[in-house]
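> Build me a model:
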Amino acid sequence: MTNGSGASQQRPARGPGNRRSQPQPRDKRPNEKSTHRDQRNDRGPREPSQPRGPRIPDGVDPAELDPSVINELRTLPEDMRDRVGCLLVAAEWALEDDEPESALEFTKEAKRLAGRVASVREAHGITSYRNARYADALSEFRAVRRMTGDDSFIPMVADCERGLGRPERALDVLKGFRPSDPAVKIEAIIVGAGARGDAGQHEAALVMLDVPELVNGPDTAERLRLRYAYAATLQALERHDEADQWFATVAREDVDGLTDAHTRTTA
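The predicted model follows:
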């Protein structure tokens, strides 16, 4: 998946006050056949209808999407393809601007328009997750997995179970999961350790986090988060001196401000 929102335009509810003119008895109809046509002509040109859903910011270009997503959207009619693509890019922009609620509105509308496209469901799952709507996110990630067979969402599925207060179920989700992607592997380790911590099993969580990637390998956002989780687990075990050293390491390496490590030391 690669801000402001307007009110949705809704169709008038069907009811007595919104019905079209009822058929009149024959003897009460106007004699002039052109009356209704003349009345229509007097109304002037119609205002162009606005698209339903949130207003997309100026400058949004669906070409910014990942090529694989663009390819998926080609299954849609052209006008809908452009609209959905713009909604997905707008959602990305909103997440980058730390506006997860706006991002959720964009992906909700994208799902309404193209709910059978896996990348759209993925995007809605991510924005639901970012809004702590874990049950909704869980449903979307499961749908994506059914549609694509992609297992890379399993760590997020497990983390949704954690968010719903079900650490044991989160561990069951991760059982036997052996991803080949190094980033997904680290994500699974962090989520699994978090589930252990949720269950009060901090020693077991520390063992899970003590992997070679903790000290070896490239400096990636995933390794930074792994080190942060390790420091937080040490702190939960009241091993404060060790925790402070790890938090200091993370704070020094976290040039993009991805964590709050600089606020976590006890010294």
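
> When you work out contacts or count neighbours from here on, use the C-alpha atoms and nothing else.
Noted.

> Measure how buried Pro218 is and give me the count.
A count of nearby residues for Pro218, using other CA atoms under 10 Å, gives 9.

> Met156 too?
Counted with other CA under 10 Å, the neighbours of Met156 add up to 22.

> which other helices and strands contact the helix or strand hosting it?
Under the criterion of DSSP states H and E, Met156 resides in helix 154-163. Secondary-structure packing of helix 154-163 (3 or more CA pairs under 8 Å, 6 or more residues apart in numbering; DSSP states H and E): helix 134-148, helix 167-174, helix 182-198.

> could you redo the last one with a cut-off of 6 Å?
helix 167-174 (3 or more CA pairs under 6 Å, 6 or more residues apart in numbering; DSSP states H and E).

> got a list of contacts for the helix it packs on?
Ala158, Glu161, Arg162, Ala195 (CA atoms under 6 Å, 6 or more residues apart in numbering).

> burial count for the first one?
The criterion is other CA under 10 Å. On that basis, Ala158 has 25 neighbouring residues.

> what does the third one give?
The local packing of Arg162 (other CA under 10 Å) involves 23 other residues.

> quick revisit: closest one of the contacts of helix 167-174 to Asp82?
Closest approach between the contacts of helix 167-174 and Asp82, by CA to CA: Ala158, at 33.1 Å.

> what angle separates the helix holding Met156 from helix 167-174?
Using axes from the mean of the first three to the mean of the last three CA atoms, to 10 degrees, the direction of helix 154-163 lies 170 degrees away from that of helix 167-174.

> now helix 154-163 against helix 134-148, angle please.
Using the same axes, to 10 degrees, helix 154-163 lies at 160 degrees relative to helix 134-148.

> From the chain's centre, how far out is helix 154-163? Work that out for me.
Put simply, helix 154-163 sits 14 Å off its chain's centre (CA atoms, centre = their mean, to the nearest Å).

> the inter-axis angle of that helix versus helix 182-198?
Going by the same axes, to 10 degrees, helix 154-163 makes 20 degrees with helix 182-198.

> if I look at Glu213, how far off is Gly85?
Applying CA to CA, to the nearest Å, the value for Glu213 to Gly85 is 37 Å.

> Who has more neighbours out of these two?
The residue with more neighbours, out of Glu213 and Gly85, is Gly85; 24 against 16, by other CA under 10 Å.

> Tally up the residues packed near Leu212, please.
If you look again at residue 212, you'll see it is Pro, not Leu. So Pro212, with other CA under 10 Å, has 8 neighbours.

> can you check Gly115 too?
Gly115 is flanked by 14 other residues according to other CA under 10 Å.

> Could I get the contacting residues of it?
Counted by CA under 6 Å, 6+ apart, Gly115 has zero contacts.

> Need the residues that contact the helix holding Met156.
Tyr134, Leu138, Ala170, Val173, Ala188, Val191.

> just stretch 207-214 next, same as before
Contacts for stretch 207-214 (CA under 6 Å, 6+ apart): Ala193.

> which of the residues in it are buried?
For stretch 207-214, the neighbour count (16 or more other CA atoms under 10 Å) marks Met208, Leu209, Glu213, Leu214 as buried.

> one more to put side by side:
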Amino acid sequence: MKTLSKDNAENVARHLAMAARLIDEDPALAHEHALAASRSAGRVGVVRETVAITAYAVGDFALALRELRTHRRITGSDDQVPLIVDSERGVGKPDRALEEGRAVDRSKLSVPVRVQLAIAMSGARLDLGETERALQELDIPEADPDRAFEWSPALFSARAAVLEELGRDAEAAEWERRAQIAADALDAAAGVADREVIVVEEIELIDDEGGVDVASGVIPTEDLGLDDIEDLGDTSTSADDADVTDADADAVSAGAVDVDEADADSDASTESSAPDEDAR
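Below you'll find the predicted structure:
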């Protein structure tokens, strides 16, 4: 197995760090950094993943698909299947998007990835004009309006959008309101220690399984970090190789956050609390 030299590894790490930093404010420049990293470490999974994510962000869905499939082949991970589904939608193939989503064993996906996949599958149904079925795709346990995780704003907003398409305006407005409450709570909780809790009232925000807050196109910049880049090997596969293997995704434990609708826009108080052990 070919190993990256120290200089190359450091160079790749710098480019990946810049891609992660710039993905929201300047996706095109983030993509340039990802491509630069791929020139030095094109057969490393996290590099191909980063190229895919930044390609998606700049609207190059064909490149995103190619890179995502290569990443899946290298790593054996289905963590980016929601982005594969959305990229298929991006190239105008909602039927193929649904096939990709149905091909994975959802029981082997982490909760955040399952939620992202539900949102992407719902979007594909909308593309096909299957509005009722788009709503059914979002009928998952994580859509509990009284308990919100980090992925809840996107999930609630997706549900609101489908309900609006169905002409159910009152329900749509309620889900959009809850999405805003959850988003405000997450903003208020940013930086709070794992065992601290922000108390308000209506929605309990628990982050014991981790999550990725995405909006109808899964761009988890947290995934752009490096693990031991100096030791990453050259596990070669072709960029056109689209073989699929399944892999379990581990859930990540984090702290609990309670949110009060009435005080969502005011200062929140903090107090100590043990992590929620609720298993989904």
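
> TM-score for the pair, please.
Scored against TM-score structural alignment, normalised by the length of the first structure, the superposed chains reach a TM-score of 0.66; 187 aligned residues with a CA RMSD of 2.2 Å.

> Would you mind getting the average deviation of the helix holding Met156 of the first structure from the second structure?
Plainly put, helix 154-163 of the first structure ends up 0.8 Å away from its match in the second structure on average once the two are laid over each other (mean CA distance after the TM-score superposition for the first structure).

> Give the equivalent position in the second structure for Ala158 of the first structure.
Taking TM-score structural alignment for the superposition, Ala158 of the first structure sits opposite Val85 in the second structure.

> Look up how far Ile119 of the second structure lies from its match.
10 Å.

> how about the strands in the first structure?
Under the criterion DSSP state E, the first structure contains no strands.

> what's the burial count for the counterpart of Arg96 of the second structure in the first structure?
Counting by TM-score structural alignment, Arg96 of the second structure lines up with Arg169 in the first structure. For Arg169 of the first structure, the count of nearby residues is 17 (other CA under 10 Å).

> Please apply the same query to Asp24 of the second structure.
Neighbour count of Asp24 of the second structure, defined by other CA under 10 Å: 14.

> Could you do the one 4 residues further on as well?
For Ala28 of the second structure, the count of nearby residues is 18 (other CA under 10 Å).

> go on, Asp187 of the second structure?
Asp187 of the second structure has 11 nearby residues by other CA under 10 Å.

> likewise Ala221 of the first structure?
15.

> any idea how far the residue mapped onto Arg81 of the first structure from the second structure lies from Thr3 of the second structure?
In the second structure, the residue paired with Arg81 of the first structure is Ala9, using TM-score structural alignment. Going from Ala9 of the second structure to Thr3 of the second structure by CA to CA gives 9 Å.

> So between these two, which is more surrounded?
Ala9 (20 against 15).

> need the contact list for Phe106 of the first structure.
By CA under 6 Å, 6+ apart, the neighbours of Phe106 of the first structure are Leu87, Ala91.

> which residue in the second structure lines up with it?
Aligned counterpart of Phe106 of the first structure in the second structure: His33 (TM-score structural alignment).

> Check Ala243 of the first structure too.
Aligned counterpart of Ala243 of the first structure in the second structure: Ala172 (TM-score structural alignment).

> cool, Tyr228 of the first structure as well?
In the second structure, Tyr228 of the first structure lands on Ser157 (TM-score structural alignment).

> repeat for Leu95 of the first structure
Superposed on the second structure with TM-score structural alignment, Leu95 of the first structure falls opposite Ile23.

> Quick one: neighbours of that match, just the number.
Ile23 of the second structure has 22 nearby residues by other CA under 10 Å.

> now swap in Asp26 of the second structure and tell me
Neighbours around Asp26 of the second structure, by other CA under 10 Å: 14.

> that older thread, the match of Ala158 of the first structure and Ile140 of the second structure, how far apart?
Separation of Val85 of the second structure from Ile140 of the second structure (CA to CA): 18 Å.

> can you pull the contacts of the match of Ala243 of the first structure?
Ala160, Leu163, Glu164.

> Kindly recompute the last result at 8 Å.
Arg159, Ala160, Ala161, Val162, Leu163, Glu164 (CA atoms under 8 Å, 6 or more residues apart in numbering).

> Excluding sequence neighbours, find me the nearest residue to the third one.
Translated: Ala161 of the second structure. Among residues not flanking Ala161 of the second structure along the chain, Ala172 sits closest, at 6.7 Å (CA to CA, 6 or more residues apart in numbering).

> cool, and the second one?
The spatial neighbour of Ala160 of the second structure that comes closest, neighbours along the chain excluded (CA to CA, 6+ apart), is Ala172 at 4.1 Å.

> Same question for the fifth one.
Distances taken as CA to CA, 6+ apart place Ala172 nearest to Leu163 of the second structure, at 5.2 Å, with adjacent residues excluded.

> I figured Arg227 of the first structure was touching Arg252, is that so?
No - counting by CA atoms under 8 Å, Arg252 is not a contact partner of Arg227 of the first structure; they are 11.9 Å apart.

> higher neighbour count, those two?
The neighbour count for Arg227 of the first structure versus Arg252, taken as other CA under 10 Å, is higher for Arg227 (23 against 11).

> Enumerate every residue touching the more buried one.
Leu214, Trp246, Phe247, Val250.

> Which of those residues are conserved in the second structure?
Conservation of those in the second structure, assessed by both residues aligned by TM-score structural alignment, their matches' CA atoms under 8 Å: retained contacts are Leu214, Trp246, Phe247, Val250.

> can you tell me which residue in the first structure aligns to Tyr56 of the second structure?
In the first structure, Tyr56 of the second structure lands on Tyr129 (TM-score structural alignment).

> Report the spatially nearest residue to that match, omitting neighbours in sequence.
Tyr129 of the first structure sits nearest to Ala137 (CA to CA, 6+ apart), 5.3 Å away.

> Please apply the same query to Ala173 of the second structure.
Ala160 (6.7 Å).

> Quick check: that neighbour touching Arg178?
No - between Ala160 of the second structure and Arg178 there is no contact under CA under 8 Å: 9.7 Å.

> Neighbour count: those two, which is higher?
Shown here are Ala160 of the second structure and Arg178; by other CA under 10 Å, Ala160 has more neighbours (25 against 22).

> and that one, what does it touch?
Glu171, Ala172, Ala173, Glu174, Trp175, Glu176.

> Tell me how far it lies from Arg48 of the second structure.
Applying CA to CA to Ala160 of the second structure and Arg48 of the second structure gives a distance of 34 Å.
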